[in-house]
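J.: Quick one: sequence and predicted model below, then my questions.
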Amino acid sequence: MWEWLVPVIVIVAILAIAGIYLWATYNALVSLNVRVDEAWSDITVQLKRRADLLPNLIETVKGYAAHEKAVFENVTRARAETISAQSPAEAGVAEGHMQQALRSLFAVAEAYPQLQASQNFLQLQQSIVDTEDKIQASRRFYNGGVRELNTKTKVFPNNLFARQLGFQAREFFEVVDGAAISEPPRVQF
């Protein structure tokens, strides 16, 4: 009489466990996705901060080295490229160009001792260095979040349903020209 109850209970228990697993996995994926979005936002905030500092730095250096027009144009072009980057891949390319442009700008500044002594220049230079450190930290946090999200979406059995739930692998923020950032802009005080 009650023989049919045992298989029904087993099936209901299996469905309940599967449902709880799907619910927990979905929530974990949403959480990781939000963390990656937050980390990308942190990167864009720091890139914007640096972009906001650059016009003041350029104007300060221009006061001493107005004839270095190509350097200023390169920094301005790199700044525009950084601001317009919409994806980690675009930002990586722009970051390589920015590092090269900053390296050139600081090289020009080194040729002018009176500029090196300018309090305004020193403050701007320190702000740029601080911002570069924050960009690096934000990039590490972003890439760590991407690693966790990508791993979670690719492991079995999550890979069977993560894509159907709308979760896709995200791209890392990697600088295309690794040599461009292998040595940060040299700043001497």
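T.: Yep, it's here.
J.: drop to CA atoms for contacts and neighbour counts, all remaining ones
T.: Will do.
J.: Leaving out sequence neighbours, find the closest residue to residue 105.
T.: Closest residue in space to residue 105, ignoring its immediate chain neighbours: residue 71 at 6.1 Å, by CA to CA, 6 or more residues apart in numbering.
J.: Please, which helix or strand holds residue 174?
T.: Secondary structure assignment for residue 174, by DSSP states H and E: no helix or strand.
J.: Tell me the spatial nearest neighbour of it, not counting adjacent residues.
T.: Closest residue in space to residue 174, ignoring its immediate chain neighbours: residue 92 at 5.3 Å, by CA to CA, 6+ apart.
J.: burial count for that neighbour?
T.: Per other CA atoms under 10 Å, the neighbour tally for residue 92 reads 20.
J.: wait, isn't it in contact with residue 173?
T.: Yes - here residue 92 reaches residue 173: they are 6.0 Å apart, a contact under CA atoms under 8 Å.
J.: can you pull out the helices in this structure?
T.: Assigned helices in the chain, in chain order: 5-62, 69-84, 88-110, 113-116, 119-154, 178-182 (criterion: DSSP state H).
J.: Please identify the most buried of those.
T.: With neighbours defined as mean count of other CA atoms under 10 Å, the helices of the chain peak in mean count at helix 88-110, which reaches a mean of 21.
J.: which helices and strands does it pack with?
T.: For helix 88-110, the elements it packs on are helix 69-84, helix 113-116, helix 178-182, judged by 3 or more CA pairs under 8 Å, 6 or more residues apart in numbering; DSSP states H and E.
J.: and the comparison structure, right after this:
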Amino acid sequence: MKKWFGPIGIIVIILIVLALVLIPKYNSLVTAEENVDSKWAQVENQLQRRYDLIPNLVESVKGYANHEQQIIADITNARAQMGNANTPEQQAVANDALSGALSRLLVVVENYPNLKADANFRQLMDELAGTENRLAVAREDYNNEVQQFNKHVKRFPGNLMAGMFGFEQKEYFKAAAGAEQAPSIDFSQSGTQ
């Protein structure tokens, strides 16, 4: 009986040591992934807030800019694309389309001084600007969490654990191609309407 106790005892000790090493690493991967998901939920929250503000903004502009229907249609289409996006990648593409349409709307607004002076419009623009700021912070927080998670997944021994339990790297929220260039805005027609 003592012959078997030695090898069995060693195997039990090895299993205990492995458990003491693997369990905390697995739990840290789970925690890191939950942090990424939580930060993404905050990005989605701000995207939803912007999504909800846009119809009010569009309605405010419609009364002043009836002939600017293409921009209003672009915003409506981009908003619909945003509503149908399911993954972070799809939401990033939809976000870029919506941001582009909104920037074109702001150029149109410059041609309508009465609209810029309207209290409801100003309040909506202030809320939208605040939402854009919150969205920028939420995207930064998300990308920071993705960076931490990806470090866990790529570093040894985390990469072994990640591979064994199916943890994969997360995608960063990336800027659209061409976002590094400021949009050109022409105010030469401002006040002529």
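T.: Yep, that arrived. Just so it is clear, the structure is predicted and the values come from calculations on it, not from any experiment.
J.: Residue nearest the middle of the second structure, spatially speaking?
T.: residue 43 (4.3 Å; CA atoms, centre = their mean).
J.: Now do residue 82 of the second structure against residue 93 of the second structure, distance only.
T.: Distance of residue 82 of the second structure to residue 93 of the second structure, computed by CA to CA, to the nearest Å: 8 Å.
J.: Same question for residue 103 of the second structure.
T.: Noted for residue 103 of the second structure: a distance of 16 Å to residue 93 of the second structure, by CA to CA.
J.: What of residue 136 of the second structure?
T.: Where residue 93 of the second structure is concerned, residue 136 of the second structure sits at a distance of 15 Å (CA to CA).
J.: again with residue 152 of the second structure
T.: When distance is defined by CA to CA, residue 152 of the second structure is 27 Å away from residue 93 of the second structure.
J.: ok, now residue 174 of the second structure?
T.: As defined by CA to CA, residue 174 of the second structure lies at a distance of 9 Å from residue 93 of the second structure.
J.: What of residue 14 of the second structure?
T.: Distance of residue 14 of the second structure to residue 93 of the second structure, given as CA to CA: 49 Å.
J.: got it, and residue 161 of the second structure?
T.: Per CA to CA, residue 161 of the second structure is found 32 Å from residue 93 of the second structure.
J.: Ok, residue 120 of the second structure next?
T.: Taking CA to CA, one finds residue 120 of the second structure at 30 Å from residue 93 of the second structure.
J.: again, but for residue 13 of the second structure
T.: Per CA to CA, residue 13 of the second structure is found 52 Å from residue 93 of the second structure.
J.: Check residue 135 of the second structure too.
T.: Distance from residue 135 of the second structure to residue 93 of the second structure, counting by CA to CA: 15 Å.
J.: for residue 158 of the second structure, same thing?
T.: Remark: distance between residue 158 of the second structure and residue 93 of the second structure (CA to CA) = 31 Å.
J.: next one: residue 105 of the second structure
T.: From residue 105 of the second structure to residue 93 of the second structure the distance is 19 Å (CA to CA).
J.: what do you get for residue 17 of the second structure?
T.: Separation of residue 17 of the second structure from residue 93 of the second structure (CA to CA): 47 Å.
J.: now residue 68 of the second structure
T.: Residue 68 of the second structure sits 24 Å away from residue 93 of the second structure, going by CA to CA.
J.: Pull the residues that contact stretch 41-54 of the second structure.
T.: Under the criterion CA atoms under 8 Å, 6 or more residues apart in numbering, residues 79, 82-83, 95, 124, 127-128, 131-132, 134-135, 138-139, 142 lie in contact with stretch 41-54 of the second structure.
J.: how about a cut-off of 7 Å?
T.: With CA atoms under 7 Å, 6 or more residues apart in numbering as the test, stretch 41-54 of the second structure has contacts from 79, 128, 131, 134, 135, 138, 139.
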